[in-house]
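Coordinates only, no sequence provided:
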């Protein structure tokens, strides 16, 4: 486990590999995917079609798409009234922020 962590931290030594850029690119990609999923679900809800499950929407948030999820909720006015969903999205966002802070702390400590 320690070797894996050390390899991940030292990955930035290869030319063109910046851990911060990789993290930001990943978060951007997942946010775009989550934003589009929320938008599609809102469209399907209005049209009376089969919906994207809340589990899928929350999973996208949990794996790094939380900025896109929050933005989509505000943009599309979607899932804002369902308090249980909002609470879980807040928890996913907090978990992601804590993980990001921990990873960045490790990178800075090197």
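Sure thing, it's come through. From a predicted model like this one, the values you see are computed outputs, not experimental measurements. Numbers count the residues shown, from 1 in each chain.

Please make it C-alpha for all contacts and neighbour counts, starting now.
Fine.

And the next helix or strand past the longest helix along the chain?
When the chain is parsed with DSSP state H, its longest helix is helix 19-47. With elements assigned by DSSP states H and E, the helix or strand that comes after helix 19-47 is helix 54-60.

here comes the other one, which I'd like you to weigh against the first:
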């Protein structure tokens, strides 16, 4: 399996996990239980989970009143795509960055 296919599989699994985390946090909020900290949710979005974060926010109507999510989730998607593009470019042209 090529490295691009492996990356895409892992990327989809990770974003699915972040999406589910948003749903679980919404459910726990309704039940007045322990919650996932906002910083953790935003970190998961920054760690290439921006699509899962934004999708979970829209599907579960969760954190939609918080400006750091309303503005931050789309910015994290953009940041994620920029990072993916940078590392793809760096790997494709064999740039010795690290």
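Thanks, I have the structure now. Since the structure is predicted, the reported quantities are computational estimates derived from the model, not experimental observations.

hang on, the earlier thing: other SSEs contacting the longest helix of structure 1?
Under the contact criterion of 3 or more Cα pairs under 8 Å, 6 or more residues apart in numbering; DSSP states H and E, helix 19-47 of structure 1 touches helix 54-60, helix 66-76.

In TSV, list those helices along with mean neighbour count and distance to residue 6 of structure 1.
Output for the helices and strands packed on helix 19-47 of structure 1, formatted as TSV (neighbours: other Cα atoms under 10 Å; distance: least, Cα to Cα, whole Å):
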stretch	mean neighbour count	distance to residue 6 of structure 1
helix 54-60	16	27
helix 66-76	20	27
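
Tell me which residue of structure 1 matches up with residue 52 of structure 2.
Matched across to structure 1, residue 52 of structure 2 falls on residue 68, judged by TM-score structural alignment.

Tell me who's in contact with the closest residue to that match other than its chain neighbours.
Nearest residue to residue 68 of structure 1, sequence neighbours excluded (Cα to Cα, 6 or more residues apart in numbering): residue 31, at 3.9 Å. If you count contacts by Cα atoms under 8 Å, 6 or more residues apart in numbering, residue 31 of structure 1 has them with 61, 64-69.

picking that back up, could the helices and strands packed on helix 19-47 of structure 1 be laid out in JSON lines, adding distance to residue 86 of structure 1?
Putting these into JSON lines (distance: least, Cα to Cα, whole Å) gives the following:
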{"stretch": "helix 54-60", "distance to residue 86 of structure 1": "10"}
{"stretch": "helix 66-76", "distance to residue 86 of structure 1": "9"}
